Every structure is written in C-alpha cells, then in structure tokens.
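>>> 3D, please:
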Amino acid sequence: MNDLVGTRQLTRLALRRDRIVLPIWVVILGVLPASTMGLYDSLYPDAAARASLTRTMGANPSLSLLYGPAFDLSTAAGFVVWRYGSFIALVLAFVCVFTVTRHTRQEEDTGRQELLSSAVTGRFAGLTAGLTTAGLAATVTGLITAVGLSAGGAPAAGSIAFGLGIALAGWFFSAVAAVAAQLATYARTANGLASAVVGAAFLLRAIGDAATDLHWLSWLSPIGWVSQVRPFAGERWWVLLLLFAATIACAGLAYALLPRRDIGMGIIPARPGPAVAAAGLRSSFGLAWRLHRGLLSGWLAGFAVMGALFGSMAAGIGDVVGDSPQAKEMFERLGGASAMVDAFLAAIVSIFGMIAAMYGVQATLRIRAEETAVRLEPLLVTRVRRLELLGSHLVFSLAGSALLLVVGGTAAGLLHGLRVSDVSGQLPAVLGAALAQLPAVWVVVGLSVLIVGLVPRYAMAGWSVASLSLALALYGPVLQLPQIVLDISPFTHIPKLPSAHFTATPLLWLTGIALVALAAGMAGFRRRDIG
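This next block holds a predicted model:
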C-alpha cells in the first residue's frame, strides 16, 4: 500500500476541524502589517521626525531585544517589518506547532489514529496531513502579508521577501513540531518540546540583536533569519534558503523517525509511574494539579520574564517614541491619559491581561481534552462528581490567570521601581493595574466554560473568543474602529490604570458577566452526556 494514501482525506478532515480558529489567526497575522502602514506617515510626517525615529528606536538595545534589528526606519514598509516581523514569526510558530501536534500526536492519544491506520490509510498520511494543514496556514499568512504590503504601496520585492520569510518560518516550526511528535509519547509533551524550541529561537534572536558583541547568536535562530532577510533594506534572498534547508532537514528527520516507533508510543519512552499513587492524587484537585502544574509553571516563568523586560523599558519610553508629537499623542491615547510612562505601563498591563486570557482558555480546554481522551468516564463511575471534577480544573483557569497577573505586575513594577528609585510607589500601582485586568480575563474564561458545557463539539471556539478580544483591544484603537465594535472586547472596559481614574462599575459588570457564564457552563456540563 502507498504510504501516503489517504493524505488528501485526512487533510480535508484537519482543515474542517480547524475551520474556525486557524483562519482567524491567519487573517489577524496576515493583515496586521498592511493595516498599520498608513499610520506611519501621520506619526512621522517629515524627514526630521523619521531621523529622530531612527536615532532613538533604531539604536535602542531594549527595543532590539524585543523587535529585532532596525535596518531602515525611514520608510513605512521598513518600519512595519521591524515592528511586526519577529512578532508575527513568533506567533505563527506557536500556531503551526499546536496545529501539527493536534493532528498527529493528539490523534494518537485519543486512539483515532489507530482506527484510521487499520483502514486504507498510509503510514505517513497522518503526519503529511498535519504538516500540510500547518504549512497551508503559514503560506496563506505570508501571501496575505505580501499582497497587503504591495497593495499599500510597498515595493514588490520587499513585500515578497517578507511574506516568504514569514511563510518559511511557519514551515520550519511545523517541521519541528513533527519531530517533537515522534519523540514524545503525549501531545502535551510534544507541545512542550516544540514550544521550548520556539522560545529558545526567540531568546537567541533577542540576545544576539541586543548585545553588540553577540550578533552571531541571532544567526542561530530561525526567527532571527526572518529579520536577516532584510525586506525593504537590500533583500538577502539567500537567507531564505537557510529556512528552506532547515525545514527539509527537520521534516526529513520526522519521516525517518515515524517508522521506528509504534502508534501511541514515542521514541523517548515514557517513564513508568510508581506502583502506588501519591496521597495527593486521591482527590480531584490533586489530579488537576498534576495535570496543570507543568503548564502553569511555564506560563509563570514567561510572565516573570515579560514583566521584567517591559518594566525595565518603561522609564525610557519618552526617548523611544522620538520627537514626533503625533506619536506621543497616539501612544498616550492607547495607554491612558496621563504621562507617557504611565501610558506605557497601562498598555503593558493590558497586554498581560490579554495573554493571561489565552492561558485561561488553554487551562479550561484541558478538561475537554481529558473528556475526548476517555479519561473522564472512569473517574465519574466512582464517587467523583462532575462539578467537583470541573471545579478542580477551573481553579487553575481562574486562580492561575490571577497568579499570572500577580507575577507579571510584580516583575514589571519592581523593575520599573528600581530604575526610577521608587519601588514602594511604583510596585503597588503597577500590580494593582495588572489585577484590574482580571474581570476581563474571567469573562473570556467564563465564555470558554460556557462553550465546553453547552456545545462541547465547538470547544475550540474558546480560542476564537480570546483571539477576537485580544485583536479588538490591541489593534482596534490603532485602526480607529467604531466604539460599538471595540466594546465587544471585555478589555476595552477596563480602566487604563495607573494613569486613569479608577472606576469600579465596569469591573463589577464584567465580574457579573463572568459569573453568569461560569454558572451556565457548569450547569450544562452537569446535565449533558460525557463524550
């Protein structure tokens, strides 16, 4: 039998399963660069403002750490590539990693791949379908990016180079996820391995771009290669060959490893557990803690690093935006209504809230994953009650997201306070601003619980809720969308602390909405069939 037979049907199945979440990410990432090109001329209208921009932003190590090297900020296209290139490559990498794992290793975890393999399905069909789905998403993202930039007036060569760099970065990390799916025994382990590679690539790029004597490190990072293509700044087409060659090598390794293991097993064998379960596993909460502790620990570490990075940048934000009054006015409008530093702090704690909402959705969907893997039914035939089991997972969705905001707010407030020699004043203010995001985070979590409880087959739509809320809050003001559209996102209603006046009314309303959604979701979960 042909080892690829059935690939077309499995690809169609994968695209159908991802027909909601994947297109949202593709469209958001694809249209983001072109949608902000028009703002460049209004923010930096003359040569003096653009020279100031190049002098301040282009030479700022903190911004190089975050965004990458600024090769040419004198044009709108060059600015957009610098501002969004590494960001889009990073997010697309995670999208591709989760997509490939979902359609390869997770299918083995649930037992569906074994059933499919018993039919007329080739050995490599499932892996090829997963890579095709993720690769198609990356390709369309790159295509939308290139077409959008070119239609906005950017040179065609630079647009194509940027689009190809984004697409090839997605291909490469899809192949990395394919290798991780062969090495690991479980989907969450495969996601962890591949995500660690993505994080390491971003870290290498960040250190290499920020440290003047360590520029060679960025050449070890595929995310760094996207910047080194240098779109709109004398394109280096040969750098794309590095991404392509690395993709072929990783994909080839995945195909070579696949026949060396059994379905449901990994190249790296899982450690056998103890003969007797620990005392902590005798309760629903103990089991939930065992399932969530690795995920929560990784997110906490990420928030600590992110908070420290942004907090250390806050004091110098006045120099970062340059001398353009339009840029200063817009930044203050995005973050708040007071000083620029407070506006920046308000903006970053809003980002903390949006990212914490993504964790909340991921933690909420864990119980659905346990359900589809047929691990809930054996528990529910015992004395364990449904709401007890669901509530144990929701502790991590709700309290875990609060803990992330505490860690991020503390790290940002502490580093900012140390830089301005006012820890006692800045730490409580930034931490309070971060915690003010919590009702909006809980609304997103509550809606995810509502979907899991009432329409579990569409549980992945929880990602759509979080993505839409993030996109509207983060880019809606920049795109000058109508207020009625912006109000769809719960984060729009949060007071822009620490600069704005604190108002409890919207926080109470958001908390009430979250409680109603949680109650309805839990009631639906209690009454519906499992599975």
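
>>> drop to CA atoms for contacts and neighbour counts, all remaining ones
OK.

>>> could you give the number of residues near residue 301?
By the criterion of other C-alpha atoms under 10 Å, residue 301 has 14 neighbours.

>>> do you know how far it is from residue 199?
12 Å (C-alpha to C-alpha, to the nearest Å).

>>> mind checking the longest helix of the protein?
helix 386-420 (DSSP state H).

>>> got the buried residues for that helix?
386, 389-398, 400-419 (16 or more other C-alpha atoms under 10 Å).

>>> one more to put side by side:
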Amino acid sequence: MTPVASATAAPSAAPPRGHRPYAGTGALVRLALRRDRVMLPVWMLVVGAMVTGGTGALEGLYPTAAERADIAAAMNANSSMRSLVGPVFGDTVGALAAWRFGVFAAVLAASMSLVVVVRHTREEEETGRQEMLSSGMLGRRAPLTAALATALLGNALLGLVVTAALAGQGLAGALALGGAVAGAGAVFAALAAVAAQVTESARLAKGATAGALGAAFVLRAAGDAGEADGSAAATWLSPLGWTENVRAFGTGGERWWVLAVFAAVTALLVAAAYALTSRRDVGMSFLASRPGPANGRIGGAGGLAWRLQRGSLLGWSVGFLAAGVVFGGMVDGAAELVGDNEQARAVFERMGGQARLTEAFLSAMCGLFGLVAGLYVTGSVLRLHGEESSQRAEPMLAAALGRMRWAAGHLVIAFGGSALILLLAAGGLWLGHGKDGGAVLGACLVQLPAVLAVGGLAVLLYGVSPQAASAAWGVAGLVLALGWIGPALDLPQPVLDLSPFAHLPRLPGTPMDWTPVWVLTALAAALTAAGLVRLRRRDLAG
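Reported below is the predicted structural model:
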C-alpha cells in the first residue's frame, strides 16, 4: 500500500524550486519597498518640487507669449544652450518647462533606477544575503524580477508626479512628459540589471550604468549642439534624446510613438538580463576580476584607497573639465539671452551676487560646480561604508592596520579629489570663456570649504553608525536642491542659509570675505574629527 500511496501523492507535490523561477517575488518586492520607503518618496518629492516650482518661476519670468517666443528663439539659436538643456519645441509655459526640466528629470529618474536595481541585486549578492535567501524557497529569477518591479513602480509613480505637476498646462503634454521621464528611468533600470549580471561588484555595476548615463548625456548634447530640432543621429542614439523628442507641449503636437521606443529597448534589455542571470551562479559574474601579480603592488591603505577610487575620480575630473568648457562658452551670451528681463536677471543675481550679469553668471556656474562637488565628496567618503558593509574592511583591520590609517586613505582622496575637480572646472571655464582665469579660479576654489563641510558631515554620520551613513546622501541632495532651484523659487533667505554654500562670498564681482571661509573650514575639520573618533570607538557591525 505504501508504494501506491506514494505514487498517487507525487503528482500533487510542489514542483522543484528550479521549475518555479519566480517563486518568492512578491515577498522580495515588499521587502524592497520597505527598504526604499524613504529614498523613493524623497526622490519623487525633489523632482516634483523642481518641476512645480520651476514651472511657476518660468511663468513669472516670461508672462507673455511674445516673451516666451523670444526666449525660445534665443535658446534655439544658441548651440551651447541647446547642448546643455536641448531645443525648445513651443512657446507655451508647458513647452518651456519641458525644455528646462525634462532632460534633468530624466537624469534623476535614471539615477534613481540604477541605485534601486543594483541595490537589490548585486549588493545583495556581495553581502551574502542573496545566497542565504536563495537557499530557501526562492526562485532563480525572483531577485532580479523584484528589483526591476520596484524600479519600474518607482518610475511609474515619478511619471505621475511629473504629470500632476504640469497638468494645469495641458493634460496631453503633461502625460507625454511624465511618460518620457518614466521611460528614460525604465531604460536605465533595465541597463543596470544587465550590468549587475555582467560585473562582479555593485561598485562596477553602478559605475558602468552611470558611465552609460554620462555617455547618453554627451550624445544628446553633441546632437543638439549641431541641430536645433532634435533630429541629429547622436540625439537619437541617446535615451535622453528620446525624452526631448517626445516633444511634450510641442507646437506640432506630441510624438506618442517615441514612448514605444522606450518600451521596446527596455524589453530587450530585460530579456538580456534574464538570459544572463540564468547562466551564472549567485555571486559570480561574466567579467570576473583578473588575478593579481604574485608580488603585490599596492603599498598600504592609501594605495588601496587610490586603487579603489581612481576610476571614479577620473570620471568626475573629465566631467568637470568638459562641463567647464561648455559653461565657459556660454558666458558672453548670458547678457544677450537674459536681455531686459528683470526677473531672469534677479534669479542670476540671487545665485551669483549683485554684480555685472556676466560676473553673476560666472559666479552662479562656479557655485553649481561646488554643489555638484558635494555629491562627489559624499560618495567618496561613503566608500568607507561600502568597504565595511561588503565585509572587506574587517580582514584588513584584523591585522596591523589601524582604523585611522584605513579611513585616512579614503578621506585624502575624497577631500583632495574635491579640490582637484574644482581646479579642473576652473580650467574648463577659463578655456571656454578665454579670459578672467584668475577670477574664475578663485570663484571655484572658494567653494571648497563648503564642499569639505558636506564631506565632514558624511564622515560624522558614517562614524556614528553605518545605518546613518545613507542620510549623508539626503543632506547632499538637500544642499543641491537649495542651491540649484532655491533662488529660482525665491525661497526665504533663512531657508537658503541652511546650505553652507549660501554663506560663501559670491566671487567674482564681490569683495572677498575670509570669515565664512575659515568658519566652514574649521567646521569641516571638527565634523571629520568627531566622525573619526566615533568610528574608532564603535564596532564595525554598527
């Protein structure tokens, strides 16, 4: 009787886990949403505030159709401005908002997507959590599916936020722009999924996807610099170019068929990611690292930190130099573009100080470089957290290497690298502008104390607890938002003063004030010292 009972019971048994590749996907999606419950809403809030506030500011800056038509014509006639933000396809407030914020919202969506996907795939494998989960009733494709579902849901909600922000300007155009932003995010989510299968670490996966995002921006910029209607081949090779070619609020109507391009490319990349994940083991990659030499060539903690961060520093350096050249080429045309528009002049003066418009524009650009350098120093400091969370720091610190020496190697690159990229930004501005090299150098370097203060706070947060380290990104993002869109939104000065950059002298064009420079430098030193003291005393496990 026993064999018969077994034979009859066998068909009702659950199939092996390998035959249910998506088992456990729902649980992983819920876990991912719980882990990202702060990050995703903050990202959406930032984009929503940027689009909503920026649209209101544009409406105030160019209240009449004639003024909007003039600024659209001026922007389309300036190849440098087209390379920065793309061409304008209409003279309505909605068209100007899509021109001014569409590409940047797509960049933010792409950045959010690559962080989410890599966090829930390759990072989980690096920490060993994925192997533990996969040992249970979890399908082979469940982790990748959950990561993609989380990213795609985030992009869909982000698209709805953009649509809601612009719905008052016309529902069709708002839907088109929201769909384009979500589509760009979806493409880079799928690209990050492929990178997570090919590379061996989360750092490389993020770097590869971020490099692709940078290449997409360069392609779009190159194409738009050559053609004023978005028809250049280089523009069509970039997902960011597809975003502008949806032509939300365009005079000739929206190009809805471009959204199908986003969907098709996303589907192809997702299929490639699934094909790759089915052909590798957990923790493995298709581009494994090469074995090192028999005799090591890394001399100490500083040499290791340089080896780990040199690629990132090189990328930031090239980006700052190239952006400096582009911005420098726009300086002489700043006054012509603004013309007699007092509101636009006031925005530049709030960003760059009460000086001649050319000097105010230079000051605003140098301030923007400082704000973005705050992102670099935060990421470079938090490389310490990455080494700790991936359990690579503990074996080194178990030997004769002390924590202060280990941390100092990364902090030298973080703070020294910040000074380097600001120097390169100044060099690029001088090359593009062709004059005022000394003034531009001073305007860029005066941003350094505020950058170091942002980095010092990141050191303190990481030193207090690894769980608090991620809050450093929130601080850097808040500082960037206050400096970038705060003046355009005419935020109260006490709110703008929350950023350390708001206290710096607005060079060139205003007298040098050394007091805030020394105060911020001392603050950065104090925050860094406090973070290192706390790091020395706490357990690595937190």
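
>>> still on that earlier bit, name the helices or strands packed onto the longest helix of structure 1?
Counting by 3 or more C-alpha pairs under 8 Å, 6 or more residues apart in numbering; DSSP states H and E, the packing neighbours recorded for helix 386-420 of structure 1 are helix 284-314, helix 340-372, helix 423-435, helix 438-454, helix 504-527.

>>> apply 6 Å and report the result again.
Helices and strands touching helix 386-420 of structure 1, as assessed by 3 or more C-alpha pairs under 6 Å, 6 or more residues apart in numbering; DSSP states H and E, comprise helix 284-314, helix 340-372, helix 423-435.

>>> quick one, it and helix 340-372 angle?
Angle of helix 386-420 of structure 1 versus helix 340-372, following axes from the mean of the first three to the mean of the last three C-alpha atoms, to 10 degrees, is 160 degrees.

>>> how far away from the center of its chain is helix 386-420 of structure 1?
Centroid displacement of helix 386-420 of structure 1 relative to its chain, using C-alpha atoms, centre = their mean, to the nearest Å, is 17 Å.

>>> about what we covered before: winner for burial among the helices and strands packed on helix 386-420 of structure 1?
Among these, helix 340-372 has the highest mean neighbour count (mean count of other C-alpha atoms under 10 Å), at a mean of 24.

>>> what's the mean gap between it and the aligned bit of structure 2?
Compared with structure 2 after the fit, helix 340-372 of structure 1 shows a mean deviation of 0.8 Å (mean C-alpha distance after the TM-score superposition for structure 1).

>>> read off where that helix ends up in structure 2.
On structure 2, the counterpart of helix 340-372 of structure 1 by TM-score structural alignment is residues 357-389.

>>> next one: stretch 163-177 of structure 1
So stretch 163-177 of structure 1 sits over residues 178-192 in structure 2, by TM-score structural alignment.

>>> quick one: the matching stretch to chain centroid distance?
Averaged C-alpha coordinates place stretch 178-192 of structure 2 at 14 Å from its chain's average position (C-alpha atoms, centre = their mean).

>>> just give me the mean distance for it relative to structure 1.
Looks like 0.5 Å for stretch 178-192 of structure 2 (mean C-alpha distance after the TM-score superposition for structure 1).

>>> how close does the residue nearest the centre of structure 1 get to residue 219 of structure 1?
The centroid of structure 1 falls nearest to residue 91 when counting by C-alpha atoms, centre = their mean (5.2 Å). Note on residue 91 of structure 1: its distance to residue 219 of structure 1, by C-alpha to C-alpha, is 20 Å.

>>> please apply the same query to residue 332 of structure 1.
As defined by C-alpha to C-alpha, residue 332 of structure 1 lies at a distance of 36 Å from residue 219 of structure 1.
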